Every structure is written in C-alpha cells, then in structure tokens.
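# Build me a model:
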Amino acid sequence: MDKMTSAVNEADCANIRVEDSSVANMIEWLRGRGKILIVCHDNPDPDSIAAAVALRHLILIKTGQDAVLSYGGVIGRSENRKMVELLEISLVPICELNLSQFAVICMVDTQPGAGNNSLPAEQQVHLVIDHHPPKKEFSDIFWVDVRENYGASATILYEYLNSQKVSINTKLATSLFYAIKSETQDLGREWSKADREAYLKLLPISNNQILYDIIHPPVPRDYFSAFHTAIENSRVFGEMLIFNLHKIENPDLVAELADFLLREQGIKYVFGMGWFNGTQILSMRSLKPDAKLGLVLQQVIAGIGTAGGHGMIAGGQVRDVREDEHSQLELEEILIGRLFKVFNLEPVAGERLI
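The predicted structure is shown next:
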C-alpha cells in the first residue's frame, strides 16, 4: 500500500497547518478506491459527528465518492439526537454493516486501539484524524493527522475544507460550529488559536435557530432522575467530588453530570461513573489545565479497562461488568481506591454533597 503519513507530534502542534498539497494528495489517494466508511467513536458526541460529516463532504465534493458514517453504542444525549435530526445527518450503527464491503476505513475523533470505538481490532484502517493523544504507532496507516493541542477534531476538518476551497453550507457550518462550541465549552476549555479562528468564521454562517433548538432540546423524565441520583450519591474528598449514577439509560449522562458537578464551589476534580449495557462508563473533569486527566484515568483503570483524554477532561470504560449491585459496588471500591492512590489521598469516607 502507498504510504503518506502526516503524524503531528506534540512539539509541532503550536502552529501546525497541513499543507494544501498534502491534503490534495490524500484526496487523490482516495479517488476511485471503492466504498468508504467513516467511523465515529462509540456514543458519538458533536465533535465526532461533525468531523465525520465534514470528511464525507470533502470526499464527495473532491472525488464524487460518497461515504457511510457509522458509530457504535447509542446517540443518547438529547442535544446530540437533536443535532442529528435537525441537521439531517445520516449515521448507521456499525453492527449493521458488512465491513468487508468497504475498501477504505477512516476514523475521526478516535483511533485504532483507543477502546472507545466498535471497529474490530483486526480491521485495517487507512485514515485517522483526531485530537486525542496517540495510543500506538501508526506505521501501517496511510494518513494520520493527530493534533493533541487542538480542542476539537472538527477544527482539523474545517481547515481541510478551507485548504481545498470547498464551500461550507449552512448545515455543515452549524454542525462544525456546534462541535467546537461544545467540545471547548465556548472556547473556555482546552482551545487553540485554530479552534478560535474556526469558531469565529463559522458562527456568521451557522443557523442560529437550529443552534438554539440543539442546545435546548426537550428531555425525558429520567434525565432529571439522573441529576437527583448524582447529587444524592456525590461525596466530597477535599477538592475532589465522586459520584455514581449506577444503571443509566444514556451513557452520555456521566460526562454531562461531571461537567455539572464541577461547578460546586471548592471542587477542582470530579470523577463520575455509571453502568450502561454491561459497561461501566467513567468520566473525569478538572478546572486545572495541567491536571493531565487522560493519563490519570489510564492509571486508574490500567489492566481492567481503557481510557483517554486531555488535561482537563477524560473518559473511560470497563467492559463486561455485571448489572447486580454487588458487582458494581465492588468495581466502584476498586476504582476509588486506585484514584486515591494516584492522588495520594487517604481512603476516608468523604462528606455527602447534600
């Protein structure tokens, strides 16, 4: 197979711009190769969805080839479902696809071996575009663009579109803008100059009414029940807050509640968990830019699960966890014990939030 890897090291990230000719060469490599699949991470968030949509648009405009967008898990959060609905984004569960029919496999906002996607480990991958730290060497992958200091994968795809002078319609602009907005918390968390430039350029051509409707979707009653459970179960250990949602109907709730509870006065770290369909979903948040939560969470679940993230945000999963209360509480004790060890905290009971 032809090789052309555009791997970006952390030291090179400050002012990185993929050369127009490199992106053009990547597009030419794709031309005429057959069916293309673009894989999002499991339970995809706006950044993963928007990056996939943008890559599909780029390929379609430049080569005439369409691509299938796929994901594992569920699209659970109400905002994400509303985004897919209002922007008319077509996504297919990966379990419904015959992967052997695809000549090219692309991954956006995730990577082979990351543990947060449903692509089989033995499946050959040809393109990886992501803003999370690399999980392994990518010598066997044709195109790799990993920019750790970018706040959103959508920003990388925005730059691709610009470099190839591909017009961005209102729906695509709205998708990309919302991705950057949500991923960086309105440029308040882990953003780069490139994210800010994309954010400001996309805002004027986005649909404000659709954005409002995405941000303020109707939510089911169990959404409020999850808030009640999180608040009731939260325990405070100095600057750290820990909560367990137990069984949840939507895996995105863990990250959403972690963001919400980080607002508690005096709290600098939040560690949350919840059980969904056989998997313990984990999320960490911090107000400290140098918290290195991706590395922290990897240490916490080393040997029993997978995790990744950045300085202030991280997520992970422990698979094949039984639903019964004893199994979940046993795992909770293990995880909290490991967390205390990483942070050099004494294993005390902690204070209830309310």
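# contacts and neighbour counts: CA atoms only from here.
Will do.
# Start from the N-terminal end of the protein and give the strands.
36-39, 67-71, 92-93, 104-108, 127-130, 143-146, 235-237, 240-247, 269-276, 279-286, 306-309, 313-318, 351-352 (DSSP state E).
# got JSON lines for those strands, with distance to residue 55 and mean neighbour count too?
As requested, the strands of the chain are exported to JSON lines (distance: least, Cα to Cα, whole Å; neighbours: other Cα atoms under 10 Å):
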{"stretch": "strand 36-39", "distance to residue 55": "8", "mean neighbour count": "25"}
{"stretch": "strand 67-71", "distance to residue 55": "9", "mean neighbour count": "22"}
{"stretch": "strand 92-93", "distance to residue 55": "16", "mean neighbour count": "14"}
{"stretch": "strand 104-108", "distance to residue 55": "9", "mean neighbour count": "23"}
{"stretch": "strand 127-130", "distance to residue 55": "9", "mean neighbour count": "24"}
{"stretch": "strand 143-146", "distance to residue 55": "13", "mean neighbour count": "23"}
{"stretch": "strand 235-237", "distance to residue 55": "42", "mean neighbour count": "19"}
{"stretch": "strand 240-247", "distance to residue 55": "35", "mean neighbour count": "23"}
{"stretch": "strand 269-276", "distance to residue 55": "30", "mean neighbour count": "26"}
{"stretch": "strand 279-286", "distance to residue 55": "28", "mean neighbour count": "25"}
{"stretch": "strand 306-309", "distance to residue 55": "22", "mean neighbour count": "23"}
{"stretch": "strand 313-318", "distance to residue 55": "24", "mean neighbour count": "23"}
{"stretch": "strand 351-352", "distance to residue 55": "46", "mean neighbour count": "13"}
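# Any chance of TSV for these, columns distance to residue 56?
Listed next are the strands of the chain as TSV, based on distance: least, Cα to Cα, whole Å:
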stretch	distance to residue 56
strand 36-39	8
strand 67-71	6
strand 92-93	14
strand 104-108	10
strand 127-130	13
strand 143-146	15
strand 235-237	44
strand 240-247	35
strand 269-276	30
strand 279-286	29
strand 306-309	25
strand 313-318	26
strand 351-352	48
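# next up, for comparison:
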Amino acid sequence: MATDVELRDIRQFTDNLLAWVRGKGKIVIVVHDNPDPDCLASAMALRHLFVMKLNKETVITFSGMIGRSENLAMAKELQIPLTPLGITDLSDFQVVCMLDTQPGTGNNSLPPGTRVDVVIDHHPLREATRQCRWVDVREEYGVTATILYEYLQVQDVPIGTKLATALFYAIKSETQDLGRDTNLPDREAYHRLFPLTNKRLLNSITHPKQPFEYFVTVSRALANTSIYGNVLVSRLGAVAFPELVAEMADFLLRLEDIEMVLTMGMYNNDMIISMRSNRHDMNAGDVLRQLVTGVGAAGGHGMMAGGKVEIASPTPADVEEMENLMTERFLAELGAASLPVRHLIA
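Reported below is the predicted structural model:
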C-alpha cells in the first residue's frame, strides 16, 4: 500500500470529496469509449463507495461498444450496470465523474464544454483536467483501479466478492499479471485482492469463448505483418470491434525478439491504432502521440498506448495512405526505416 503519509493524504482527499458529493444531487460516472476492465472495475468501486458512505446511487455511462470477449464476460458475470452515453442527459446530474480517461483525450465521447467535477486516472495529466474541482491523476500507477481500491481501504468500505474480482482482474489484465507498468501499490492490491475473488467467475472472465471474427482477425494480422529488426507493424484492415486492434498488439508482442508493435485497423470511419512495447527506455504514449501529430489523437504510458485517426468516407487508397504514414513515422521514430523487412507469411 501507499506510505502512511500518502494514506493520510488519500483519506483527506476522499473525506473532502465525499463531504462535497453528499450535498449534491444525482451522480454520473463517464468512462472511456469501448470500456476495458480498468475503467469498468474503477466505476464499480466508485459507485460502491458512494453507496456505502453516502447512500447515493450512481449511473455508469459509456459510448462505443464492448467487443472484446473478456470484457463482455466481465460486464455480464459481474452484473455491471451500464447505460449508453447517447441516451444520458448529463444536464440532469449535479456530479459528473470521469474514470480512467480525462476531458479532451479523444478516447471518450463526452460532449465538448461539459462540466466535469471529478477526474481519477493513471494517464498523463491533461491541461483541461486542471480546471476540474476534484483531480487525482497518478501517472506512476499502472492501473486506475488501484487508486479506487485505496479509496475503499482508507474509508473502511468492505469489498465484496464481485467487486474484488473486478478490481483484481483489472490489475491482472492491465499489467499482464504485474509484468508491465506497475508500482508497489498495484502489486500489493493484486496480492490482497486475490484471496477475495470468486475463482469460478475469474476463470469465466479470463478464458471466454472467442467469436468467429476474432480468428478472422488473427489470420489477417498474421498475413499482413511486417518485421523490421525488433519492430513489428501489422495492418488489420476492417475490424468487427475496436478492441481487436489492441488485442492483436498484445498477441503479436509475444513473438520472439520483438520489442515494439504497432497495429492498425479500421472501424467505421476511424483508424484505431495500438502500440505495445517491452522496452523500458521508451514511452509508448509519447511515441504514439508523435505518430498521430496533426492527424489524430492518442494517449498512453510506458509500455502501452492507443490512438485514433478519423478518415472521412475512407476509400481503400485513403486507408493505405494513412497506414503508410503511420508506418513511416513509426519506423523513423525507432530508427528502423532502413532495416530489411521480413514477413510472417510469405
């Protein structure tokens, strides 16, 4: 856990936050588009905190879709109540919270100009976030869920089996079993939560059946992968759901000798981009932000990053042009542009 001084600071922050929220009306939590385990578990935890300490219910809302099988299984098995942002009138809520995302990051569909009161995240602090009333952004943490776990601990809020399973799985999946971007609080939360989890639910979430589209995308990824030394680029074409792009990046990083992976896939009019790394001397978020400069938005941290480039009414030529631009910038950034190319499938 955090140090005694840090715990006192967390206790003071959460005491003040709860006192402020107590005097307000309805609460809404906005998570990023196509939510992943970290934002889902974090939303569950903050909702639980408000129920237990204030007896106030909270609406959890998101845009996009949940496509990845593990994330679908998590939402279903843990019975996480989710409401589409498109049918949510944010003006009805007196407290607006954002978890695992921030205003203006490009990975959420919060309407521009919407008042945001609470931001809790582990990604780099954005300038727009500084205007919010309650901000807890810890870039040194690997998982937002760990921050919410600490809230529950300092406020002496009991953690039930389903919430423990959600928080544990968020840390497990986001850090790949503590293998990337973790600190001591993440590791301690992981080990303390595991005994509280429902192992049957955890197995159902971790090992779900995969849809047909998953294997189609795996085949396409293997057929359209180029390797430049220890750098890999894969062009996925059209994907059935956005999370497949990140899933393929995780999958391809497992190839021996590969240190950096860039995957690109089209979903509707957006090119979804994911980057994965096992290098500690480079920040994947910084690299991807350089790649999309002038054409899109991106975010991330040490070993993982994601971004999006909108291509209005894309033709195959438009998509190929953007793929080429991203590839050229990626290879140039890593000094791999002059290396010979290899392919997984000839």
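# quick revisit: between the strands of structure 1, which gets nearest to residue 16 of structure 1?
Relative to residue 16 of structure 1, the nearest member of the strands of structure 1 by Cα to Cα is strand 143-146, separated by 10.5 Å.
# Would you check the span in structure 2 matched by the closest one?
Using TM-score structural alignment, strand 143-146 of structure 1 corresponds to residues 134-137 of structure 2.
# again, but for stretch 303-316 of structure 1
Mapping stretch 303-316 of structure 1 onto structure 2 (TM-score structural alignment) gives residues 294-307.
# which residues touch the aligned partner of residue 206 of structure 2 in structure 1?
Taking TM-score structural alignment, residue 206 of structure 2 has residue 215 as its aligned residue in structure 1. By Cα atoms under 8 Å, 6 or more residues apart in numbering, residue 215 of structure 1 lies in contact with residue 79.
# and the gap between residue 126 of structure 1 and residue 96 of structure 1?
As for residue 126 of structure 1, its distance to residue 96 of structure 1 is 21 Å (criterion: Cα to Cα, to the nearest Å).
# Looking at these two, which one has more neighbours?
residue 126 (19 against 9; other Cα atoms under 10 Å).
# Need the counterpart of that one in structure 2.
Using TM-score structural alignment, residue 126 of structure 1 sits opposite residue 117 in structure 2.
# my guess is that match meets residue 130, correct?
No. Counting by Cα atoms under 8 Å, residue 117 of structure 2 sits too far from residue 130 to count as a contact (10.6 Å).
# Please enumerate the helices of the stretch 251-354 of structure 1.
Taking DSSP state H, counting those that start in this stretch, the helices of the stretch 251-354 of structure 1 run over residues 253-261, 293-300, 325-343.
# ok, the residue nearest to residue 190 of structure 2 when sequence neighbours are not counted - how many residues close by?
Computed as Cα to Cα, 6 or more residues apart in numbering, the closest residue to residue 190 of structure 2 that is not its neighbour in sequence is residue 168, at 5.7 Å. Using other Cα under 10 Å, residue 168 of structure 2 has 29 neighbouring residues.
# What is the aligned counterpart of residue 168 of structure 2 in structure 1?
Residue 168 of structure 2 maps onto residue 177 in structure 1, by TM-score structural alignment.
# surely its match meets residue 202?
Yes. In this structure residue 177 of structure 1 lies within contact range of residue 202 using Cα under 8 Å: 5.7 Å.
# distance of the alignment partner in structure 2 of residue 224 of structure 1 from residue 261 of structure 2?
Under the alignment (TM-score structural alignment), residue 224 of structure 1 maps onto residue 215 of structure 2. Separation of residue 215 of structure 2 from residue 261 of structure 2 (Cα to Cα): 19 Å.
# same thing with residue 211 of structure 2?
Distance from residue 211 of structure 2 to residue 261 of structure 2, counting by Cα to Cα: 24 Å.
# pretty sure residue 132 of structure 2 contacts residue 114?
No. With contact defined as Cα under 8 Å, residue 132 of structure 2 does not count as touching residue 114 (10.8 Å).
# what about those two, which has more around it?
residue 132 (15 against 11).
# Would you enumerate the residues in contact with the more buried one?
Here residue 132 of structure 2 is in contact with 115-119 (criterion: Cα under 8 Å, 6+ apart).
# Mind putting those into TSV with distance to residue 141 of structure 2?
Formatted as TSV, those follow (distance: Cα to Cα, whole Å):
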residue	distance to residue 141 of structure 2
115	26
116	22
117	22
118	18
119	15
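# Greatest separation within the residues you listed: which pair is it?
Spatially, the most separated pair among these is 115 and 119, at 11.2 Å (Cα to Cα).
# Would you state the helices of the stretch 1-150 of structure 1 in chain order?
With DSSP H, counting those that start in this stretch as the criterion, the stretch 1-150 of structure 1 has helices spanning 20-30, 46-63, 78-86.
# any idea of the angle the second one forms with helix 78-86?
Think helix 46-63 of structure 1. Per axes from the mean of the first three to the mean of the last three Cα atoms, to 10 degrees, the angle that helix 46-63 of structure 1 makes with helix 78-86 is 20 degrees.
# Over to the first one?
With the same axes, to 10 degrees applied, the angle from helix 20-30 of structure 1 to helix 78-86 works out at 70 degrees.
# Residue range in structure 2 corresponding to helix 20-30 of structure 1, please.
With TM-score structural alignment as the criterion, helix 20-30 of structure 1 aligns to 11-21.
# Repeat that for the second one.
Aligned by TM-score structural alignment, helix 46-63 of structure 1 falls on residues 37-54 of structure 2.
# Check which residues of that stretch are buried.
37-50, 52 (16 or more other Cα atoms under 10 Å).
# Repeat that for stretch 274-293 of structure 2.
Here stretch 274-293 of structure 2 shows 274-278, 283-285, 287-292 as buried, counting by 16+ other Cα under 10 Å.
# Just flag the most distant two among the residues you listed.
278 and 292 (21.1 Å).
# what about the residue sitting nearest the centre point of structure 2, distance to residue 267 of structure 2?
The residue lying closest to the centre of structure 2 (Cα atoms, centre = their mean) is residue 36, at 5.5 Å. As defined by Cα to Cα, residue 36 of structure 2 lies at a distance of 17 Å from residue 267 of structure 2.
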